[in-house]
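Participant: everything below, folded, please.
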Amino acid sequence: MAISLSAARLAVKSPLIAQPDPSHTVWSRLEPLATSDDVSDSLQARIADPLWMLARQWQFNELQGEDAGSPISAALAVVGLPVSTLLHQQNAVDAVTLPAGAAAIEALVEHEQVLSVHPKLNAQAGQQLMRRLRAAGLPDAGQVLRAQFPAALPAPDDAVADNAGFVWHMLLDQRAIDAQALASTLKALPDRAALEAFTSGLGVAAAQVGSAADLLSHWLGWLDELALDGSAPGASPYWQPQRLEYSFALGAQGDGPPVRLQADEYADGRLDWHSFTLGAAANLPGGPSEAFDVPPKDAPPPRPPLPTTARYPGMPADRYWEFEDGRVNFGMLGAAKSDLTRLAVLEYALVFSNDWFTLPLTLPTNALYRVSQFDVRDNFGITLTIPPAGWNMFEMSLQPGAPVARLDNALYLCPALNTLEGPPLEHVLLVRDEMANLVWGIEKRVQGASGEAIDRKFESTRLSTNQTLRPSADAPANGALLQYTLQTPVAANWVPFLPVRKEGATPANWAIQLQRGVVTHYYQVTASRLADPVNLRYSAFIERLRSNRFVETTGVQGAVDNQLQGFMFHPRGSLLRLDPNAPVASDFLRVEEEEVPRDGIELKRRFNYARDAQGRALLWIGRSKTTGRGEGASGLKFDVVTRGKV
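Facilitator: Here you go, the predicted model:
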């Protein structure tokens, strides 16, 4: 419909409005207008004819030159502060000074004692010394050391369930040197003269005392580099048992006040800059405002880094009709109109994924860095200065009360370790059981007598809660129509966690914690019935329960002809223990209730192996916590009535 300007009482101030310049239409980008929730048909890119393909290439700007340069080099300047201290989150007094060339932060935080909890490795380290002594022509000295420091590999409680522990007990018990005990004795010697006196006491000839002392010194150095050994038994001092995660802080000292970085919830075994926050706690003074003003440490790259296109598995090809590997099928990613997150991922992958570049940069470890200069040169010779993006997506978070409003252009680069993780020495699941209204700690794998992992479920079957007495041959048949069960059995490797009131909770703020408990099972232990030949296997089962150090027993109750005894199953591993060195019957772990979500959590304790920036091999035992696999069902019921066999 035409509209008259005069009829509409509109005045034209410029003739360009009444007579605009001719325009032309171009395609700079195709925006799909979806009429269906399925995007697979549009992503198939069906081919019609050559002319149609040329038109589609023209529409997708494949025939257009943009006169845009590609980055070919970059000039980068980085300044930073060295990390100087490692300290507890709540106790800044016990700070550990980190010297130059210290081990990676992950290893220092996670490591716990190795030789004391792995008798097989301890004995094998002693065998290494015996082999060295034999190679040096001193086999008698090795036998004397074995007699003075015998390595003990105790027999397992159940040889069938812990077969590896039984085998290594028969092979190595008292047949190797206790490496940990010998190392403690050698380290206590004050000087070289004392070491040679100790060596001469091993029956070494006077002419070989010096070489034998050197051999012991070399072996002691080898043992120190074998694994990072903790100073105290049990978990790392940075492990928070009530949270089932690590908590620590780092101090970075420069010319100004120190910087304090806090890692409150480090649990997944991968330490990176986003694991840290900056806060102002009473025991962590100082802030970064002046620390970054005077850069105390310059870390220029040894050579200009070359920008490379960012790649990821399944990335779309650069050309539209180029064959792809098919590892990721974007055509199967159906998205509704309201599914904004999936649409954003699709748009990034299909449109903007080739616009990102990466710069490989090697920096000294254990330091807090920021980029002071960033210039990029393209293939046309144009140098462009890249300013800070100002995004807080790629910088550390700040806790309430932090000394600064934000950390502009600051990034903590932790040692990038490619850690090799061994099979779990201990594997525990914490799941919620809605039917029983409990949280269960399920021990799947624990360390056996030799230190090797054993299947806790198989051992639980050996400690079966379904064992029953067989009636004697002259006993009358049970003809009861209804049979009453006070409590259904639960597997021995299922440990309950009961809700208890949190210490210090008030009626206005009533908070709970989950405290580890036990399930008590009562079994028939009448002597006459246990002596019956038909109950031979049941009698052996009772003896296994009574001899197991992780099973607590109660007194025998009842009449002489009907005696019962209670058995309480405690955890065998250390993940569900507050103090593994305390008696298991008096050690109760309390876990914060919010740490066990509906999906549960998965705890693992295992060996980690990595090489640091100096090329040193690092071996340590660490722990990790990840999301679980969902809820569980223990089958625990009370007051169950079933129909008997007539």
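Participant: going forward, measure contacts and count neighbours with C-alpha atoms only.
Facilitator: Will do.
Participant: ok, now how distant is Asn122 from Ala179?
Facilitator: Separation of Asn122 from Ala179 (CA to CA, to the nearest Å): 6 Å.
Participant: identify the contacts common to these two.
Facilitator: Shared contacts of Asn122 and Ala179 (CA atoms under 8 Å, 6 or more residues apart in numbering): Ala151.
Participant: of those two, who's got more company?
Facilitator: Between Asn122 and Ala179, Ala179 has the larger neighbour count (other CA atoms under 10 Å), namely 28 against 25.
Participant: dump the residue contacts of the more buried one.
Facilitator: Taking CA under 8 Å, 6+ apart as the test, what Ala179 contacts is Asn122, Ala123, Ala125, Gly126, Ala151.
Participant: ok, the third one touching Leu223?
Facilitator: Looking back up the chat, that one is Ala125. Yes. Counting by CA atoms under 8 Å, Ala125 touches Leu223, with 7.4 Å between them.
Participant: ok, which pair from the contacts of Ala179 is furthest apart?
Facilitator: For the contacts of Ala179, the farthest-apart pair by CA to CA is Ala125 and Ala151; their separation is 10.2 Å.
Participant: what is in contact with those two at once?
Facilitator: With CA under 8 Å, 6+ apart as the test, Ala125 and Ala151 both reach Ile177, Ala179.
Participant: another one to check against the first:
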Amino acid sequence: MLVPVESKLIEINKAQAFPITLAWSRLEGRPRSNKFDRALKAEVRDALWMLTKQWQMGEFAGDDAGSPVTCKISTSTATVNKYQAGSQPVQPFDKEVPFEALVEQRPLPFSTLEQDISLDLRLVMGRRWIQLLKNKGVLAATRQFFLDHYGIQQPIPDESGATICAHAEVWQQFAAVAGRMVDGARLYADFTAATHYYNLPDFPLPADTGTFDEIEATFTAWYKDLFYQPADAANNAWQPQQLEYQFAIAAGTPAGEKVMHAEEYYHGHLDWYNVDINRNVPALDQLPGNPAPPPPVVNTQSMIPAPVVFDGMPNTRWWAFEDGKTNFSYITPDTTDLAKLLLVEFGLVYANDWYLIPYRLPVGSLTTIKGLTVTNSFGETFWIEAAGRGDDNDWQRWNMFSLKVDSDTPVAADTDLLLLPSVAKIQEGKPTEEIVLIRDEMANMVWAVETVVPLPSGYSKRGAETAGEFHGFLQKLVTDAVGPVVTPAPVTDGDEAARIRYQVMNTIPENWIPFVPAHTAGSHQEVQLQRAAMPRILEGDTAKPDKIRPRTALLQPGLKDKLPYFIQEAEVPRAGVRVTQSFQRTRWTDGRVFVWYGVRKTTGRGEGSSGLGFDRIVDRPVEK
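Facilitator: Below is the predicted model:
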């Protein structure tokens, strides 16, 4: 008798003799013909439902909107021709230089209050000078002369050389090149001195200085090409009292000169949003020689608008799909992310309603759009006005790339377009100086903590470590001079078992520089922060304590001339301020490389406490 296969499998599974896995093949439909015409028609079976949904969404309310076909634009372009750094003299605006380098440039730090620094740069400049002398064949006759007059000196391990000898690695570097290498920075400073080096009586060559003038010209051109810095050390836009850059530019428009200024720039990238129009200043001072400003260029041009296209935008074609790399559904903006919400709305709702008109403008210019007309596909011509027109104080107006107007009286909004010669990317080196301004509510003052301090070798070190080494070296000098400090015998007055003692004042690290509140001149209510100093207490030193001076150039304004230094109180919020100084590098449009020394300011990390205290009762260890 024949047994069905299905029954046999059921019996085997019940007996559990061995497991059996059942599998089925996938069923696929077989087309009856090779024609796909009907399938590609995408027929709609319920057209009435589709019409009702369109009526429900308001798609039947047509507005007879045509697509732009042609447009005509008329502009007036004025050249920015004046630049003023802070309150310094006005100079011509150089658009062949990155604007960040022009504004942020500061003189290289070759010296501080007590000591010459940047040994690495001095050695590089000195080596270049020796190479130029060798190329001209005058090295053998003048090498010893330059070593005697401009050579690196051996540091003396006393108070005068404490900034070098207090740090072992710095002392080693100076000792390794002392008497062997030329100080290029000191030699470069002698080029403009009254007594030139080849006018000295012991100069070994005759009075024919043509060769050395040529060497100096080559050396100067090489140095200026290597580092971009102001010709005058004081002619820079950094304002120490505000801890930010301030500058002004001007352009000659048909209505007169237009002045634009930046009062709070410290971000590291310059663009139109850093500059405001200053209506309170009618014009900047005249340029040297009083040259006439270049006249504005009027241009009229006809163009064809092109629709805006971006990845991920809704595609209107039936068999085309959007780019999956841009997925707007993955965006999860917060309720306060207005810019992100506007971007999503633009991409999903109004993506096909925007058109682009390419228009080329020169850098370093201020452009006024005199008129714009658009002709659509119905042959209608429309006059387009700026969306941001109206009163400048009207917060409901919508605008982009427009400048804010600073004026004492209500004025109309300015819709001019400013195009600055800025760069897209800047390489920033490690900070050579760093200070952190923090508020100390317990001491009722502000502390400027030098967290990174430049060393004379050209490298930098942590401020706390540098302060400890410097104080320890000075303490060693005092100890070697007067001998070890002898602890006086305890007084047996019956209170020798007391576990507390009175302390007049405790000490803090030397890299903490105090700023105390001081009244602003002419005001009894406004307060500013004035740089102060802590005394340097050395055990066994009978002389009057010296004042601790800052070692960073950011905190040394006015010290050389014995002038006070003030910081506006509003510049140090409760969160604190972090200010750094470092080298910046970028490549310009013509391939040139610009390297300059600039400052950055960022927000701090909150309040702090130095632990400074007066009239304290402290514990005293009791000997058993």
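Participant: after superposition, what is the TM-score?
Facilitator: The TM-score (TM-score structural alignment, normalised by the length of structure 2) is 0.68; 517 aligned residues with a CA RMSD of 5.0 Å.
Participant: on that earlier part again, most neighbours out of the contacts of Ala179 of structure 1, which is it?
Facilitator: Neighbour max across these (other CA under 10 Å) = Gly126, 28 neighbours.
Participant: contacting residues for that residue?
Facilitator: Counting by CA under 8 Å, 6+ apart, Gly126 of structure 1 makes contact with Ala176, Ile177, Asp178, Ala179.
Participant: where's it, which helix or strand?
Facilitator: helix 119-135 (DSSP states H and E).
Participant: tell me the first helix or strand C-terminal of that helix.
Facilitator: Downstream of helix 119-135 of structure 1, the next assigned helix or strand under DSSP H and E is helix 139-148.
Participant: and the angle for that next one with helix 119-135?
Facilitator: Taking axes from the mean of the first three to the mean of the last three CA atoms, to 10 degrees, one finds that helix 139-148 of structure 1 is oriented at 150 degrees with respect to helix 119-135.
Participant: gap between the following helix or strand past helix 139-148 of structure 1 and the chain center?
Facilitator: On the C-terminal side of helix 139-148 of structure 1, the closest following helix or strand by DSSP H and E is helix 163-172. Relative to the chain's own centre, helix 163-172 of structure 1 is displaced by 30 Å; criterion: CA atoms, centre = their mean, to the nearest Å.
Participant: got it, and stretch 529-543 of structure 2?
Facilitator: Distance, centroid of stretch 529-543 of structure 2 to centroid of chain: 35 Å (CA atoms, centre = their mean).
Participant: repeat that for stretch 268-283 of structure 2.
Facilitator: Relative to the centre of its chain, stretch 268-283 of structure 2 is centred 18 Å away, using CA atoms, centre = their mean.
Participant: one more: stretch 547-566 of structure 2?
Facilitator: 24 Å.
Participant: and what of stretch 489-508 of structure 2?
Facilitator: Distance, centroid of stretch 489-508 of structure 2 to centroid of chain: 52 Å (CA atoms, centre = their mean).
Participant: got the contact list for it?
Facilitator: 610-622.
Participant: Gly371 of structure 2 belongs to a strand, doesn't it?
Facilitator: Yes. Under DSSP: H, G, I helix; E, B strand; the rest coil, Gly371 of structure 2 falls within a strand.
Participant: residue contacts, it?
Facilitator: Gly371 of structure 2 neighbours (CA under 8 Å, 6+ apart): Ile73, Ser74, Thr75, Trp383, Ile384, Glu385.
Participant: buried residues in the helix or strand where the second one lies?
Facilitator: What it means is Ser74 of structure 2. Following DSSP H and E, one finds Ser74 of structure 2 within strand 68-85. By neighbour count with 16 or more other CA atoms under 10 Å, strand 68-85 of structure 2 contains the buried residues 68-73, 75-85.
Participant: where in structure 1 does the helix or strand following it fall?
Facilitator: The C-terminal neighbour of strand 68-85 of structure 2 among helices and strands, as given by DSSP H and E, is strand 91-92. Aligned using TM-score structural alignment, strand 91-92 of structure 2 spans residues 96-97 in structure 1.
Participant: that stretch against structure 2, how far on average?
Facilitator: Following superposition, stretch 96-97 of structure 1 is found to deviate from structure 2 by 1.8 Å on average (mean CA distance after the TM-score superposition for structure 1).
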